[in-house]
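**Student:** no sequence for this one, just the structure:
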């Protein structure tokens, strides 16, 4: 495998977390955010908003649902000062 391929592969692997939910939202480290975890970072988040974001209705927000909520401007995007 060429050096360029290896660098491209490693870059894509390390770039993935930038599109996932922030670590301070997933407080228990299970890869999902509960309503309580969401309200810790976004105190204004209501149960109705949580239900709207939780597309698969499993009671948790996963990475895809979080990204979709940010894209739909249901939640503010993450920055280093949040």
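**Tutor:** Nice, I can see it. Remember, predicted model here, so these are calculated numbers, not experimental data.
**Student:** drop to CA atoms for contacts and neighbour counts, all remaining ones
**Tutor:** Will do.
**Student:** what number of residues lie near residue 48?
**Tutor:** The local packing of residue 48 (other Cα atoms under 10 Å) involves 9 other residues.
**Student:** Confirm that it sits in a helix.
**Tutor:** Yes - the assignment for residue 48 by DSSP: H, G, I helix; E, B strand; the rest coil puts it in a helix.
**Student:** Below is structure B, check it against A:
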């Protein structure tokens, strides 16, 4: 039971942190982050790096992709 509670708390925290990152980077308020919006905070990000983060290839990064990229170390240092 204790392990399940820790896992649930961790998952909630990680999801919340990713959402905050998307919200912080989302300058037009559409709920996702474009390559241009990410460049404002991550000027060393390349189009290839953005494509690796944008796993579904729709041209924007959503909360789920941001979480995966953060956990996978794909988000460059600001």
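**Tutor:** Sure, I can see it. Here the structure is a predicted model, which means the values were calculated and not measured.
**Student:** I'd like the TM-score for the two structures, please.
**Tutor:** Taking TM-score structural alignment, normalised by the length of the second structure as the basis, the two superposed chains have a TM-score of 0.71; 65 aligned residues with a Cα RMSD of 2.2 Å.
**Student:** I figured residue 31 of the second structure hits residue 23, correct?
**Tutor:** Yes - using Cα atoms under 8 Å, residue 31 of the second structure is in contact with residue 23, at 6.8 Å.
**Student:** These two: which is more packed in?
**Tutor:** Using other Cα under 10 Å as the criterion, residue 31 of the second structure and residue 23 rank with residue 23 on top: 18 against 15.
**Student:** name the element that one belongs to?
**Tutor:** Residue 23 of the second structure belongs to helix 2-25 when assigned by DSSP states H and E.
**Student:** Buried residues in that helix, which are they?
**Tutor:** 14, 15, 17, 18, 19, 21, 22, 23, 25 (16 or more other Cα atoms under 10 Å).
**Student:** With stretch 56-73 of the second structure instead?
**Tutor:** Buried residues in stretch 56-73 of the second structure, counted by 16+ other Cα under 10 Å: 60, 61, 62, 63, 65, 66, 67, 68, 69, 70.
**Student:** Next one: the residue nearest to the spatial centre of the first structure from residue 6 of the first structure, what distance?
**Tutor:** What sits nearest the mean C-alpha location of the first structure, by Cα atoms, centre = their mean, is residue 21, with 1.9 Å. Residue 21 of the first structure sits 26 Å away from residue 6 of the first structure, going by Cα to Cα, to the nearest Å.
**Student:** just residue 35 of the first structure next, same as before
**Tutor:** Applying Cα to Cα, the value for residue 35 of the first structure to residue 6 of the first structure is 39 Å.
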